[in-house]
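Asks: Turn this into a model:
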Amino acid sequence: MRRTPSATIEGTGPGLATAPVQALNLTRSYGRRTVVANVSFSVRPGVVTGFLGPNGAGKSTTMRLLLGLEQPDSGHALINGRPYAALSRPLTEVGALLEARSFHKGRSARSHLLALAQAQGLPASRVEEVLTQVGLGAAGRRRAGGFSLGMAQRLGVASALLGDPAIVILDEPINGLDPEGVLWIRTLVKRLAAEGRTVLLSSHLMNEMAVTADHLLVIGAGRLLADCSTGEFIQRHTDAALYAATPEVARPALLEQAFLRLTASSAEYQAS
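Replies: You can find the predicted model right below:
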């Protein structure tokens, strides 16, 4: 049974019982510092779920807990009802991008992906398919260590998509991309969600998140502060008169204001 977290959480997120991605009362501390505090949420398929929080809020740690890269002090992180470590072929169930340059710098993009494919029993043909999908078809034989940050991000996305997973988790995939690349990521994640996949996406670009994410999880000081639709979140945390007077096409600009209002007291670094 899901316990009620000690922090008040806005919204009513999807039920935990059937969700492909579940965080159940996750807690993680480093020494005396609690980075993730009794966090529970679920991520459902068919929508893009945005994961927001100030620097130091616990977003990256939470994602690492979901992917088995760290172990919680208490609680559970489940992918399709099981811990990540229990997945026999994890890349075919969940693809993730947490670090843009998590590859051997001396290998080509193609060699990097081929090694991943072989380790997971995937056909070599998938390498060419994902390289083309992320726009690196012509750069596949280049040494990945010489890639720009934007190209490294594309290679990371290719790695995440290699096993054609039903779950995709991307941490700041827009970082380093030019406007064309930002539009490409936006189109990609929306298409993945439209195909019925489960998509969890973090970003610091509020305006972009407002037009990409259907649902938001907002974390501050390690606690979940909101779990609701993007539209509901914006409406709750902007002036009622301003919200009512703002044309629908301009409302994405209000997300930053809403985010700052909710997380102001939980930001780790604040200007005086």
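Asks: drop to CA atoms for contacts and neighbour counts, all remaining ones
Replies: OK.
Asks: All the strands of this structure, in order from the start?
Replies: Secondary structure of the chain (DSSP state E): strands at 21-30, 33-43, 48-52, 74-79, 94-97, 167-171, 198-202, 215-220, 223-229.
Asks: Packing partners of the shortest one?
Replies: In terms of contact count using 3 or more Cα pairs under 8 Å, 6 or more residues apart in numbering; DSSP states H and E, strand 94-97 is assigned the packing partners helix 149-161, strand 167-171.
Asks: Please, where are all the helices along the stretch 101-250 of the chain?
Replies: 109-119, 125-133, 149-161, 179-194, 206-212, 230-236, 240-245 (DSSP state H, counting those that start in this stretch).
Asks: Export those helices to TSV and append columns for mean neighbour count and distance to residue 65.
Replies: Below are these laid out as TSV (neighbours: other Cα atoms under 10 Å; distance: least, Cα to Cα, whole Å):
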stretch	mean neighbour count	distance to residue 65
helix 109-119	19	21
helix 125-133	18	26
helix 149-161	24	17
helix 179-194	16	22
helix 206-212	19	23
helix 230-236	18	24
helix 240-245	12	36
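Asks: do you know which of the strands of the chain lies nearest residue 61?
Replies: strand 33-43 (7.3 Å; Cα to Cα).
Asks: Would you mind listing the buried residues in that closest one?
Replies: 34, 35, 36, 37, 38, 39, 40, 41, 42, 43 (16 or more other Cα atoms under 10 Å).
Asks: out of everything not next to it in sequence, what's closest to the first one?
Replies: By the measure of Cα to Cα, 6 or more residues apart in numbering, the closest residue to residue 34 outside its immediate chain neighbours is residue 28, 6.0 Å from it.
Asks: here's the other one to compare against:
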Amino acid sequence: MKVTKFLLGAALVSAAAMLVSCSDLSSAEESESSSSRAAATTYYVSTADQLYTAANKVNGGDTIVLSSNITLTKQLQLLRSGSSGSVITLNGNGKTLDCSNFTGWGVKVNGSYWTIKNLTVKNASDCGLVFQIGGNNRAEYCKFLNNGDSGLQVYNSAHDVTVTKCESYYNYDKATGGENADGFAAKLSGGKNIKFNYCIAKYNSDDGWDLYSQPYQVTMNHCEASYNGYINSSYQTTSDGDGNGFKLGSKYANVSHRVLYCTAKGNLKYGIDANGNTAKQTITGCTVTNNKEGQISSRTKY
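Replies: Modelled structure (predicted):
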């Protein structure tokens, strides 16, 4: 229980942290001091409306907890920010956000100092979860399933993003022949200090990890990329999906990425491919086997 103490003369008076249901958000607001918050608030949500309302009210130190699976009616936008000592937490509590009822990204994070954990995001028509701007955000123990583009993408200057023990499966952009849906992507315009630890990408129509035109170094540590380039476990391929395990850039790029103690197996194309990136890559302690076109492409310097 979080306790905040105020010095009143010579005495210490303790105020216990409130646990507030989203059904009574107004009373939670009324409990706040006009100059500072007395205690962190936990919002328990079981409907899309409650979740949207909570996301628009949270402050540093607050937590949103899903108490049931939720079918979203529009994109969930996480726009507010915490601080280095007071993060905002979205705890999926093992529940699922179904994004099949609208178009676009499922969850967009433009705020900073968020931790998103224990959550499944599925059936978005585009990416499941996107860190678009902001920084110092984390995703932990999350799953991304059957989305119409990458499961998770770091994009548009988002920086200091750490993704740990997340899994991304069966993402497939049918309308574009499978050429965009990666398990995890930090591509085009992601910021500095992006790290993936102990994550798994399988059966995504394009690549397991895609760092196409990523301008700053990305680290993948103890990650697994298997059977990418296929859209399901029956090994069905697409017209345009690439199928690399770890794609480390693009033509004209000169950025050194780090692939540490990772596994790449059974992918349609290469296990590891610099894809035209001319920098020397750091590939250490990796197991790369049974990839259809080759293991580590000859154009990869390491």
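Asks: TM-score for these two?
Replies: Here the superposed chains carry a TM-score of 0.27, computed using TM-score structural alignment, normalised by the length of structure 1; 116 aligned residues with a Cα RMSD of 5.6 Å.
Asks: if we can go back for a sec, figure out which of the helices and strands packed on strand 94-97 of structure 1 is closest to residue 209 of structure 1.
Replies: Here strand 167-171 is closest among these (Cα to Cα), at 12.5 Å.
Asks: what packs against the closest one?
Replies: strand 94-97, helix 149-161, strand 198-202.
Asks: Was I right to think the residue nearest to residue 34 of structure 1 contacts residue 77?
Replies: No. Counting by Cα atoms under 8 Å, residue 28 of structure 1 does not reach residue 77; the two are 11.6 Å apart.
Asks: So for these two, which sits in the more crowded spot?
Replies: Set side by side, residue 28 of structure 1 and residue 77 show more neighbours around residue 77, with 28 against 23, by other Cα atoms under 10 Å.
Asks: From residue 40 of structure 1, how far out is that one?
Replies: According to Cα to Cα, to the nearest Å, residue 77 of structure 1 stands 9 Å off from residue 40 of structure 1.
Asks: shared neighbours of the two, anything?
Replies: Both residue 77 of structure 1 and residue 40 are contacted by 22, 23, 24, 26, under the criterion Cα atoms under 8 Å, 6 or more residues apart in numbering.
Asks: contacting residues for the first one?
Replies: By Cα under 8 Å, 6+ apart, the contact set of residue 22 of structure 1 is 16, 40, 41, 42, 43, 66, 76, 77, 78, 79, 81.
Asks: ok so, going back, dump the helices and strands packed on strand 167-171 of structure 1 to JSON lines, plus distance to residue 112 of structure 1.
Replies: Shown next, in JSON lines, are those (distance: least, Cα to Cα, whole Å):
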{"stretch": "strand 94-97", "distance to residue 112 of structure 1": "14"}
{"stretch": "helix 149-161", "distance to residue 112 of structure 1": "9"}
{"stretch": "strand 198-202", "distance to residue 112 of structure 1": "24"}
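Asks: mind checking which of the ones you listed is nearest residue 183 of structure 1?
Replies: helix 149-161 (12.8 Å).
Asks: which SSE is residue 52 of structure 2 in?
Replies: For residue 52 of structure 2, the element it lies in under DSSP states H and E is helix 48-55.
Asks: Which strands and helices lie in contact with that helix?
Replies: Contact analysis of helix 48-55 of structure 2 by 3+ Cα pairs under 8 Å, 6+ apart lists strand 41-45, strand 63-66, strand 76-78 as its packing neighbours.
Asks: Make JSON lines out of those strands and add mean neighbour count and distance to residue 26 of structure 2.
Replies: Converted to JSON lines, the helices and strands packed on helix 48-55 of structure 2 look like this (neighbours: other Cα under 10 Å; distance: least, Cα to Cα, whole Å):
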{"stretch": "strand 41-45", "mean neighbour count": "24", "distance to residue 26 of structure 2": "12"}
{"stretch": "strand 63-66", "mean neighbour count": "24", "distance to residue 26 of structure 2": "16"}
{"stretch": "strand 76-78", "mean neighbour count": "19", "distance to residue 26 of structure 2": "20"}
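Asks: And these: which comes nearest residue 121 of structure 2?
Replies: Nearest of these to residue 121 of structure 2, taken as Cα to Cα: strand 76-78 at 10.9 Å.
Asks: Mind giving me the packing neighbours of that closest one?
Replies: helix 48-55, strand 107-109.
Asks: For residue 110 of structure 1, find the nearest of the helices and strands packed on strand 167-171 of structure 1.
Replies: Among those, the nearest to residue 110 of structure 1 by Cα to Cα is helix 149-161 (9.4 Å).
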